[in-house]
Every structure is written in C-alpha cells, then in structure tokens.
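Asks: Mind looking at a prediction? Sequence and model below.
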Amino acid sequence: YKGRFADVREVGRELGVNYVVEGTVRRGGDRLRISVQLVDADTRTQLWSERYEGATEDVFEFQDRIAAQVAGAIHPAIRGAEIELARRKPPASLRAYDLVMRAYPNIWGRRKDANDLAIELLRKAIAIDPAYGRAHALLAWCHASNAVFLWAEHPESELEKALAAVEAAGSIGDDPTALAAAGWALSMCGEQERAATFIERALALDPNNAWAWARRGWIAIYKNEAALALDRFHRAMTLSPMDPFAFAVRLGTGYALAKTGSLSQAVTIAREIIAAHPDIVIPYRYLAAWSAMDGDLETARWAAQKLLTVQPDFTIERFRLLPIFRNTPEWADKMVEALKLAGLPEH
C-alpha cells in the first residue's frame, strides 16, 4: 500500500484482519521521526498512537526498539478493543471467548467484588468450553489474587483452587497470555521454579509480553534475586506504560529497591502509587513496612491505619503465612518487625 491512499477498512478486508498498524516516516538532516498508530479496520477508530525520534546512523537499533515498543503497546490496546466488542454484543450471543473478554476488566479491577465477578465469568466460559486453557489460567490468577490480596477468609483454600486451575488448563504452551497468568498463580503459590518455566515459555513465544516480563520481575524478588528484578520491571514498563497492571510493575520496582537497601526510593514509589490509585489496598501494606524500616514511623502508622480502614481483618500473621515468603525467611522476619512498629495487629 506504500505510495497510494488506502482506506483502512479496505485494507482490513483485503488482508482479512481486524486491526491495522499504519504510520509515516519523515527525515530531517540526520534525524528520523516515525509516527505509528493502531486502527480498528472496521470502525476506523484509532486505538493507540505514538511518535518516535532518533538518529539515522542508529537506524537498525532504532527499528528494533520501535518494533518492541509497538508490539508491547498493541497488546493492551487490542485487548481493550476486544472487551468493548464483547460488551456491545447482546448477551444471547456471548460464548466462551466473549465471557473471557468480559472478565478481563474485572481481573484488573483491583477490588474483591470485581475479582469475584471475574471468577464467575470465567467459570461460565469453562462450563461452555471445558478445554479453554486461557480461561482456566486466568481463573488461577483470580484465585491467587484472592489469597495474596488477603481478600479471602482462608487464603490457603484459594491457593489450592489456583493450583487446581493451573492443572486444569492443560496444554497452554502456545498461548503467552495463559502461560503468564498460570506462571503468576504458581508464583503466588510459592512454586517459583515452576512459575519461571511458564514465564520463560511465554517470553520465548512473545518477547514483548509485558505481563510476562512483570511476572519475571516478581519471581526474581521471591527467589531472593531482587537485583535482577529491576531490569525486568523496567522492560515491562517500557513495553506497556499504560498497562492496567502498571501499578504492580511500579510496586515491584519499589519492592526490589527496598530489598536492595534503597528504602527512601521504595517509599517514594509506594506514595506515588497510593496518590494515583488510592483504592488499591496492597501499597499501604508495603508503605507501612518500608517507612518503618526507614525510620519514618509517622508515615508507617498513617499507612497502617489506612490499611486497616479498608481491610480491618488484616493481621501480620495472615500476611506472613503467604507462600511468597518461602524462599526469603530473613526478609519476611524484617517485614514482620516493621509492620509491628507500624502498629498493625499480629493476630
């Protein structure tokens, strides 16, 4: 289509695709400016756009960087478009795929009620198609979230359900999203080595999968390899800065900094997350601990009170029993002492 006008709807029909990436290249002296946009071929709606600039002498490195960033950014944009498509369909036409797409915004809803709705939708999808591996993997993610966010009265029961859902997912070896979801669930269940296998497979299939890079960062933290986590979180954020789970990538960065001794930076990140997302409970937990470790008991106690306001049944004991601490007992003990200083109840 180079060199002539082509209607994006016509391009979509001719290529048999739902979405089209189009762009322009301009050169000025030794500089290149490239504009890229992702368009819904049917509605002509622009879903995402970005502009890139660089030196012509670095053109090959420049091309690789753009390709990686475009691929990473396209994932959440297309996912959002598919969710809207599923919402527009009448309920009678919804099948397993549409139910999974409807579950997505609830999976990243960051609230217990949203997570419960996601579980309900995923179970309906599985009832329609019991072999739908991605639905099982995302269900594992949701049950693991119930445990790690301490939304469930009995976190250990949710972890058992997460493991069962991973096993039920069956053959998901060709689906990076399912592999990333299952890997995250396994990591929350304390099975870091097995989780890493799933994540590495996801990245082998899709090196630009931001979710998988983020999960790889968290696995490094839970394996007591926090120094490796920072680069992985940076990669995830670069690939998908507008991702619904960007807050978790930032929180992971703060966690890695805290574990490597940069407590003041970790506290700053936790504050920024809370300012941007005051409805997310988990950053208060870490702000309380990291501030106490850093000697700022005023902030630690403020964060602890905020946490108890929205999660009155939180106890240090329930938090400490999560299997994410299995490989880092010394760090877990430090967290426990810090949370005690912040004023959170032990039992």
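Replies: Everything's here; your move.

Asks: Going by C-alpha atoms from here, please, whenever you check contacts or count neighbours.
Replies: Noted.

Asks: So residue 151 versus residue 208, what's the distance?
Replies: 31 Å (Cα to Cα, to the nearest Å).

Asks: putting a second one here so we can go through both:
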Amino acid sequence: MISATIGVPEPGQPQPRSVRRALQAMRADLERHWTIGELAKIAGVSARTLQRQFHACYDKSPQSVLRDIGFERARQELLRGGAEDKVMDVALRCGFGHYGRFAVDYRRRFGETPSQTLKRRAVLAHQLAAKLPATISAQRRPTLAFERIEAGAGHEDVAASLADDLIAALTRSGFAVVAGAAPYRMHGAIRADAVGEARLTLQLIDHASGRMLWAQRLDGILGYDAEGCEQLATRVVAALQPHLRGAEIDRAFRKPDAELTAHDLALRAMPGVLSLDAEGNARAFELLQQALDMAPEEGLATALAAWVHAQRVVYHFSSNTADDRARGLALAGQVGAQSADATVLCLLGNALTVLDALGDADQVIRKALAVDGGSAWAWSRSGWLDVYRGDPASAIERFRIALDLAPQDPLAFNSMVGIGCAHFNAGRYIEAARWQQRALLEHPSALWVHRTMCPAYLLAGAGDEARRSMQALRAHYPELTLSEVRRGTPPLPDSYLSLMFEALSDAGLPA
C-alpha cells in the first residue's frame, strides 16, 4: 500500500500538466494570495479550464486545494517546530493572514488547537532521548537493504544525516538494516523542484517481486535541524512500520505449511489479533495454539496469545471469562518484561492493561518506549494507561502522538476510542461520542465500542443517537447484560464506570 503524498488530497484521476504547474506554484509560495487568473496564467490554460480540471481531480476549487496544502504544511511545521516557534508565524508562512480564523479552522480540521500540536514535539523529543540499545536477535528481524539517500550538489550533508537517522530509527523499530541483498529495499532521494524547493522521496520495494510496498514524499526538507531530522526519521519509520509488518505477514502466508516456524504462525495470527473482533480472535486463537505447541518460548506468539485471551474477556468473545483471564495473565508472565522487542512488549502491555495488571503494564510500556520512542503502539497503550488512571489530558496527548506517528496503522482506530474515553472522563460527552463514532467508522466490526459510545450520547442529551447505539449493541450481543459488561469492562476509573453503567441501564440494557 502506498501512503498519500503530504500536502494535498490524492486526486481522483491523473493530474493534467496545468494542474501540476498550479500546485507547484502554490507550494512554492503559500504566503501569496493567489487569484485564479494568476494560477491559470502559470498553468497555461484559461481560468475556467483550470477550475474544471481541479474539480475533476479533487472535487474542489483551486482555492480550496490551496487551503488544504496550507493546513497540511502548517501541521507539519508545528509538529517539527521548536520552542522558539510561534503559531502565528507558522500561520502566516502557510498563507493564513487572519490568525483567529486559522486557529478555529485548524481545530475544526484536526480536532486540537495549533499550540497543542506544537507542544507535542517536546514530549516526543524527551522520549527519544531515553534510548535503550537494540538487542533483538537478528533471526527475528525483518531485513532491509538501505545504504544512502541520493542527493544533488549542496544537499549531501542533509542526505547523510537523514540516512543515519533513518537507519537508527529502523533498528530501534526491530528491523535489521544491511548494505547487501535483503528481502526489502529502501530507496531515498532529495531533489529540488523547478522553484528550488528540496523534496525527499522514499520508497520501500519488495526485492523478489519488485512491487512498491510504500512511498512517501516530504517537502521543505532543508528546514529541519538535527533534532528535527531525528523526529522526521522517527515519524517516517512509524508510518512505514505497518506496511513492512504487512509484507512480513504476506511472506508468512506464502510459505508452504510444512516449512512454517512458530514465528511464521504468529505472523499469520497477527491480522486476526489486530482486528479486535470475534472472528479474527477465533482464527488467531487456533494459529497461536499451534505456534505455542511447536515452540512454547516463542516471544511474539506468547505475547499475542496473552492478548487474545484478554480480548476474549474484555470484548465478550468468551463465556468463560475467568479461565481466559487466568490464562492471559499466565502467558503474560511467561514473556515478562525481559524482552527487548518493542512490538512484543507492546502486545504484552495490551494484555496486562485490560486484565487490570496496571503496574506490570506500565513497566512494560515504559520499556517499549525506551527501546523505540517512535512506536505508535506503545504511545497508544500509554494513553490507555492514563485513561485508566484518570488523567485525560495526558491520555489525549499520547493518543495524538500515536495517530501522528502512524495514522494508517490497523490499531489507529483504537487510539480514537481512547480519545473518546478520555473526553468522557473529563465530562466532555459529545466529544467522547464523536471520537468513538469516528473510530467505529474506521473499524465497523468493533461493535463493542457502543458500550461506551451509547452512554456518552445519552449523557450529552443526544437521545436518538443513544437509542440507535444501544440497538446496534444489542443486535450484535443479543444476550448481553449489565452484569456481563461489568465482568468484561477494563479497569476504567470508578467515577467513569458509575456513569457508564447507570447510562447503559437507562438506555435499556437488562441487568
């Protein structure tokens, strides 16, 4: 899967040369108040033709696309900005002359204020400074060939610095980076466009098939300082990680059954575990049983199995929750915090968290972040820990970091659920419901979300939405009772649970 290019939504059809020329001019001078006539002159077509072409490509006018570019550029600048940066200066550089309107529209578009985005860089930078050496066995690492980033004259130092930071970030994330042959190849290049703006392009290629697995383009690359380059590399690798993980899963599925190792079986089970639904859980359960029968010490299989049992408890996939709870905790204890693999630690932390072993979960997730400060899974799970400890502000900040790092990750929707729970904790019920509705749209099979979304709607005074939410919950779980919800609910704060259970009862869930 190829990631979207930063700066403008992907077109619905190939771009005409005139549209490309107009976009290039926009990106080169965002501060300018472009008129249709000026853009049309640069594009070499009439104003009416340019309008029609933009609507055909983007279903938007050139001015609307220009605003999209400006907002995306502003967000990227704020995410990489330093303590001395001012939101107003960023807004002006990105073409927004009225700061108040920019701030309101930014919050409407991204769900937070510009200053909140700016402050998150410091949180991520602090975590990246606390690094543990990567000591995962090379046998367990996906191997990737990556030597350098191609660059023209004047860009060699930036290219070398970025390559070093990317290799370090890949290594922390559990990948082995080599200079020779490997199953995957990463290629990077810095090029200047027609107006002199430097642009970094990165591609991940499957060596055997030549298929492109992922690509990203980043504009304004020369604006990064040393710390900014490190954060950029961290974000790139976090966005890349789901695609490389998916490629490893595909490789495991293509292997003949007779050649499968316990690790391969664990990779085959992973999509089912990440689905967070009953069908996927059942598929994963069988595969992980086979993996553990083959190699009881396999870390990835054991951590995944612990989380599978935890899911069976918390999402009402099992009628014997006591046994699943005990088995999940026992499997988690077999892995412990001794692993040096951030992915295994995150999976283990997921299981421990929902099984109410918050102290152990906190220890494991802290180590995961120390191993790989760019792990979206670790940031998300640390957000859930803050939800359970009753700290909504910190929780939202951590979920946001997870979403910034890997918005296309299969578990991104679970961070949206968490943001909703954090808003509920803070008494912002309509915001809670909206975030959880957004999560459900991203992942429609996660109907357990209605357990917390229905109470949020009810407490916000949205009775019709609450009724529809309860109907969806009971349609999927026809035997569900309030008592069963109590047994399966993760360790939310007592004040949260009291409101939630009362609202579910008022909405019609039987005792």
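Replies: Done, it's in. Since this is a predicted model, take the numbers as computed values, not measurements.

Asks: Where does stretch 220-230 of structure 1 end up in structure 2?
Replies: Aligning stretch 220-230 of structure 1 against structure 2 (TM-score structural alignment) gives residues 386-396.

Asks: Go through the matching stretch and flag the buried ones.
Replies: By 16 or more other Cα atoms under 10 Å, the buried positions in stretch 386-396 of structure 2 come out as 386-388, 390-396.

Asks: Turn these into JSON lines, including secondary structure and distance to residue 348 of structure 2.
Replies: JSON lines is the format used below for those (DSSP: H, G, I helix; E, B strand; the rest coil; distance: Cα to Cα, whole Å):
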{"residue": "386", "secondary structure": "helix", "distance to residue 348 of structure 2": "17"}
{"residue": "387", "secondary structure": "helix", "distance to residue 348 of structure 2": "18"}
{"residue": "388", "secondary structure": "helix", "distance to residue 348 of structure 2": "17"}
{"residue": "390", "secondary structure": "coil", "distance to residue 348 of structure 2": "22"}
{"residue": "391", "secondary structure": "coil", "distance to residue 348 of structure 2": "22"}
{"residue": "392", "secondary structure": "helix", "distance to residue 348 of structure 2": "23"}
{"residue": "393", "secondary structure": "helix", "distance to residue 348 of structure 2": "25"}
{"residue": "394", "secondary structure": "helix", "distance to residue 348 of structure 2": "22"}
{"residue": "395", "secondary structure": "helix", "distance to residue 348 of structure 2": "19"}
{"residue": "396", "secondary structure": "helix", "distance to residue 348 of structure 2": "22"}
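
Asks: Tell me the one of the residues you listed nearest residue 213 of structure 2?
Replies: residue 396 (30.9 Å; Cα to Cα).

Asks: Let me see the residues that make contact with stretch 210-227 of structure 1.
Replies: Around stretch 210-227 of structure 1, the neighbours that count as contacts under Cα atoms under 8 Å, 6 or more residues apart in numbering are 72, 176-177, 180, 183-184, 187, 192, 195-196, 199, 202-203, 228-233, 235-237, 239-240, 249, 252, 255-257, 259-260, 324-328.

Asks: Go again with 6 Å.
Replies: If you take Cα atoms under 6 Å, 6 or more residues apart in numbering as the criterion, stretch 210-227 of structure 1 is touched by 180, 184, 199, 229, 232-233, 236, 239, 249, 256, 327.

Asks: and if you look at stretch 271-285 of structure 1?
Replies: 270, 303, 307.

Asks: Narrow those residues to just the buried residues.
Replies: 270, 303, 307.

Asks: any idea how far the last one is from residue 297 of structure 1?
Replies: I take that to be residue 307 of structure 1. Taking Cα to Cα, one finds residue 307 of structure 1 at 15 Å from residue 297 of structure 1.

Asks: Just give me the closest of the contacts of stretch 210-227 of structure 1 to residue 22 of structure 1.
Replies: residue 239 (18.7 Å).

Asks: Aligned against structure 2, show me the partner of residue 74 of structure 1.
Replies: Per TM-score structural alignment, residue 74 of structure 1 is aligned with residue 240.
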